[in-house]
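Enquirer: here is a sequence with its predicted model. Questions after.
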Amino acid sequence: MADPLVDISNPEQLAAEIARLRGEIARLESKVQQLDQLAHLDPLIGLPNRRGFMRQLEALIARVQRYGDHGAMLFVDVDGLKSINDQHGHQAGDEALIRVSEMLVSGVRSGDCVARLGGDEFGIILEHADEAIAAETAARLVERIAACEFTHEGAPLPLSVAIGVGIIAADDDAETIMDRADEAMYRKKSAAA
């Protein structure tokens, strides 16, 4: 820490104190950026968490409202995760979540956002997507995950998801879209049962 009494009439001392303060500001800005990232990322899978997802969803809503862009949200629920946890342990459940997240990320465009909303639920923001594109993406992801070969300690464990689609309208807010996509997902689950 610098001497609290810097002689401002001494150019060398003043320059040294300014350099020290600039370094301290840069260190603090870096720390704030790290904390912001931690606050918006899921620690298990390294994708945005609900808070990070909501931030991106609100940004897309603003673009829909301002520019008339199209967008959709997919609400993804992993089927049977409690059963996997109960029968094979939480490590298996974590591995299943990681595998599903990898398949979701690799199954959408790089500009789309995949996030873990909590527990066994994921959200996907599809930019520039109308209802047909969103429905096709959801169906493709459901098939892809059902067809994957997931094993834990040599035991094959089936994975499946239910996905609901919520199309973003200009007068929506984030909670309304999440509720719409969540309700659509529950209708899919009920129809499959």
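Expert: Here it is on my side, so go on.
Enquirer: please count neighbours and contacts with C-alpha atoms only from this point.
Expert: Will do.
Enquirer: check which helices and strands the longest helix seen in the chain is in contact with.
Expert: With secondary structure taken from DSSP state H, the chain has its longest helix at helix 11-40. Packing partners of helix 11-40 (3 or more Cα pairs under 8 Å, 6 or more residues apart in numbering; DSSP states H and E): helix 50-67.
Enquirer: following the helix it packs on, which helix or strand shows up next?
Expert: Using DSSP states H and E, the next helix or strand after helix 50-67 towards the C-terminus is strand 71-78.
Enquirer: ok now the very next helix or strand once past that next one, how far from the chain's centre?
Expert: Once strand 71-78 ends, the next helix or strand along the chain (criterion: DSSP H and E) is helix 81-88. Put simply, helix 81-88 sits 23 Å off its chain's centre (Cα atoms, centre = their mean, to the nearest Å).
Enquirer: related to what we said a few turns ago, list the buried residues in the longest helix of the chain.
Expert: The neighbour-count check on helix 11-40 (16 or more other Cα atoms under 10 Å) flags 17, 40 as buried.
Enquirer: put this beside the first:
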Amino acid sequence: MNNSHLELLKKLADEFQPRTDVNTRATVEAESTDAFATLVDLARDMQNRLDQQQNRIRQLEQMVETDELTGLYNRRGFLRRVRETMARAARHPENGILVIADLDGFKLINDHHGHAAGDAILRHFGQNLRTHTRADDFVARFGGDEFAILLVGSIPEVAERRISDLEKATSRFPLIWQGAALPIRASFGFTVYNGKSDITQLLQQADDAMYANKHAKRPHSESSHNAA
């Protein structure tokens, strides 16, 4: 077969080769790319929606576990943190301190200056507790004029010094209310926890210690009604 015959065969082969192969392949590739991009966009949109829902859930949980007046944990939120801390202490042996604090003479403040002043006292005291505790500690308004603090990883000797510092800090910063300085005093009680502790018993022990300190500070002639 001479060269002229070869040239003729090449021309025939080119003539019968489907002309749409390249275009078709390009079209399929473009559609595949578009489909993939669409899937990526959908996945991103779903992730964004999921993130928004999770953020909303966290916000709702925070609202449920936060005391509206002071911005601290409420009883529910605090007990959740206590349970989490106890579980961690059970896995990695660790002691800590549970503190209960109760304002002294709070009823007199409410009676003499009104509930708005009482609310301001609670906010002021709560802020002092938060300011003078570590970021790893948990502070809560437990109800009424009672507060709770979890000193994570602390020991009694250190806790006594820290509670003494809290008492001093509280008394050093009275609340200025309508031109008058309202003194803020509180009684503290604490107990030691570990991974095997019972939360109900811990709360009772800290509460008993707090009331023992409160009664020890009262003049003998002062009634428990007026000192509450």
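Expert: That came in fine, so what should we check first? A quick note: this is a predicted structure, and the numbers were derived from the prediction, not measured.
Enquirer: now the angle between helix 50-67 and the longest helix of the first structure, please.
Expert: Taking axes from the mean of the first three to the mean of the last three Cα atoms, to 10 degrees, helix 11-40 of the first structure and helix 50-67 form an angle of 90 degrees between their directions.
Enquirer: mind listing what the residue mapped onto Val114 of the first structure from the second structure touches?
Expert: Alignment note (TM-score structural alignment): Val114 of the first structure maps to Val139 of the second structure. With contacts defined as Cα atoms under 8 Å, 6 or more residues apart in numbering, the neighbours of Val139 of the second structure are 72-73, 78, 129-130, 147-150.
Enquirer: quick one: contacts for the most centrally placed residue in the first structure?
Expert: The first structure has Ala115 as the residue nearest its centroid, 1.9 Å off, counting by Cα atoms, centre = their mean. Residues in contact with Ala115 of the first structure, defined by Cα under 8 Å, 6+ apart, are 47-50, 52-53, 122-124.
Enquirer: do Ile124 of the first structure as well
Expert: So Ile124 of the first structure contacts 73-76, 112-115 (Cα under 8 Å, 6+ apart).
Enquirer: could you work out the most separated pair of those residues?
Expert: Pairwise distances across the contacts of Ile124 of the first structure (Cα to Cα) peak at 14.4 Å, for the pair Val76 and Asp112.
Enquirer: looking at the two, which is more packed in?
Expert: For Val76 of the first structure versus Asp112, neighbours defined as other Cα atoms under 10 Å are more numerous around Val76 (28 against 16).
Enquirer: what's the match for that one in the second structure?
Expert: Residue correspondence to the second structure (TM-score structural alignment): Val76 of the first structure is matched to Ala101.
Enquirer: then Pro156 of the first structure?
Expert: Checking TM-score structural alignment: Pro156 of the first structure goes with Ala181.
Enquirer: shouldn't its match be in contact with Phe173?
Expert: No: contact criterion Cα atoms under 8 Å: Ala181 of the second structure and Phe173 do not qualify, at 9.1 Å.
Enquirer: give the contact list for the nearest residue to Trp177 of the second structure once chain neighbours are set aside.
Expert: Spatial nearest neighbour of Trp177 of the second structure, chain neighbours left out: Ala117 (6.9 Å); criterion: Cα to Cα, 6 or more residues apart in numbering. Neighbour list for Ala117 of the second structure: 109-110, 177 [criterion: Cα under 8 Å, 6+ apart].
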